[in-house]
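**Student:** this is a predicted model, with the sequence first.
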Amino acid sequence: MYNKDSIKDMQKRVDDFISQFEEGYFSPLSMLARFTEEIGELAREVNHTYGEKPKKVSEEENSIEAELGDLLFVLVSFANAERINLVEAFDQTMSKIETRDKNRWTMKNNGGSISEKN
């Protein structure tokens, strides 16, 4: 099970930071543009790591982890700006997926999950 308080804490931490500034949250279209930019940066890192396009010597060091962190920040900002509770949104989505996709793939015999490995 995941810690719902962690997600709430993330949303509060982002809101506390952004609320310090007069400008506040970006508009929905700007948020979507930022989200798209971050997806592109993540794609670039994945391509450098797993694809056939190595980084140029002049390119900055970066990581998939850093890009996922940037993407998470923008996602949380977008949710906050739209007053969306990510815990509720995630629970609704997981209920849908766990019902719709429960027989879609072949189950593992050991039932191992990422959380058990970490």
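**Tutor:** The structure has been received and is ready for your questions. From a predicted model like this one, the values you see are computed outputs, not experimental measurements.
**Student:** contacts, neighbours, all on C-alpha from now
**Tutor:** OK.
**Student:** quick check: longest helix of the chain.
**Tutor:** As assigned by DSSP state H, the longest helix anywhere in the chain is helix 28-50.
**Student:** nearest residue to the middle of the protein?
**Tutor:** Centroid check for the chain by Cα atoms, centre = their mean gives Leu72 as the closest residue, at 3.7 Å.
**Student:** what about the helices in the protein?
**Tutor:** Under DSSP H, the chain gives helices at 4-18, 28-50, 64-81, 86-100, 114-117.
**Student:** winner for burial among those helices?
**Tutor:** Across these, averaging neighbours per residue (mean count of other Cα atoms under 10 Å) puts helix 64-81 on top, at a mean of 18.
**Student:** show residues contacting it.
**Tutor:** The contact list for helix 64-81 (Cα atoms under 8 Å, 6 or more residues apart in numbering) reads 10-11, 14-15, 25-26, 28, 31, 34-35, 38-39, 41-42, 45-46, 85-86.
**Student:** let's see that with 7 Å instead.
**Tutor:** With contacts defined as Cα atoms under 7 Å, 6 or more residues apart in numbering, helix 64-81 is touched by 11, 14-15, 25, 31, 35, 38-39, 41-42, 45-46, 85-86.
**Student:** try this one side by side with the last:
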Amino acid sequence: MTAKDPCFTTEEIQKRVDDYIGQFKEGYFSPLSLMARLSEETGELAREVNHYYGEKPKKPTEKVKTVEDELGDIIFVLTCFANSLDIDLSEAFELSIGKIETRDNNRWTHKK
């Protein structure tokens, strides 16, 4: 796979992250540290969204980042979090989307 052809299953993402983390003695951070990292990355995403779609332009001295970069960082940290707790992201997503599809089925206006 290349950056131009990103098409990974959640299983492949989790394995790739696990292979990467597995080469270091330190391994995964603790769940609390990963939660802090996820919060940091979410804040960075919020900042980028505000720069590109909100009223707060970047300062000329600020580094160019993108929403895509920050979403990628969140996926990485979220995957570390799931792996560290032995959670299958596909199963977690299935639980979540099933709940959402049921609970919110009539919440919004359906397209005809």
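**Tutor:** Done, it's in. Since the structure is predicted, the reported quantities are computational estimates derived from the model, not experimental observations.
**Student:** so which of the helices of the first structure is nearest Ser58 of the first structure?
**Tutor:** helix 28-50 (13.6 Å; Cα to Cα).
**Student:** that closest one vs the second structure, average offset?
**Tutor:** Taken over the aligned residues, the distance from helix 28-50 of the first structure to the second structure averages 0.4 Å (mean Cα distance after the TM-score superposition for the first structure).
**Student:** helices and strands around that helix, which ones?
**Tutor:** Under the contact criterion of 3 or more Cα pairs under 7 Å, 6 or more residues apart in numbering; DSSP states H and E, helix 28-50 of the first structure touches helix 64-81.
**Student:** the helix it packs on aligns to what range in the second structure?
**Tutor:** Helix 64-81 of the first structure corresponds to residues 67-84 in the second structure, going by TM-score structural alignment.
**Student:** next, the mean deviation of the matching stretch compared to the first structure.
**Tutor:** Relative to the first structure, stretch 67-84 of the second structure is 0.3 Å off (mean Cα distance after the TM-score superposition for the first structure).
**Student:** and that stretch, how far out from the chain's middle?
**Tutor:** In terms of Cα atoms, centre = their mean, to the nearest Å, the centre of stretch 67-84 of the second structure is found 4 Å from the chain centre.
**Student:** which part of the second structure matches stretch 26-35 of the first structure?
**Tutor:** Under TM-score structural alignment, the match for stretch 26-35 of the first structure is residues 29-38.
**Student:** neighbouring contacts of the matching stretch?
**Tutor:** Ile74, Val77, Leu78, Phe81.
**Student:** show me how far it is from its chain's centre.
**Tutor:** With Cα atoms, centre = their mean, you get 13 Å for stretch 29-38 of the second structure.
**Student:** which residue lines up with Lys55 of the first structure in the second structure?
**Tutor:** Using TM-score structural alignment, Lys55 of the first structure sits opposite Lys58 in the second structure.
**Student:** next up, the contacts around that match.
**Tutor:** Lys58 of the second structure neighbours (Cα under 7 Å, 6+ apart): His51.
**Student:** distance of Ala33 of the first structure from Gly40 of the first structure?
**Tutor:** 11 Å (Cα to Cα, to the nearest Å).
**Student:** of the contacts of helix 64-81 of the first structure, just say which sits nearest to Ile114 of the first structure.
**Tutor:** Nearest to Ile114 of the first structure among the contacts of helix 64-81 of the first structure, with distances taken as Cα to Cα, is Val46, at 19.8 Å.
**Student:** skipping its backbone neighbours, what lies nearest the closest one in space?
**Tutor:** Among residues not flanking Val46 of the first structure along the chain, Ile64 sits closest, at 6.5 Å (Cα to Cα, 6 or more residues apart in numbering).
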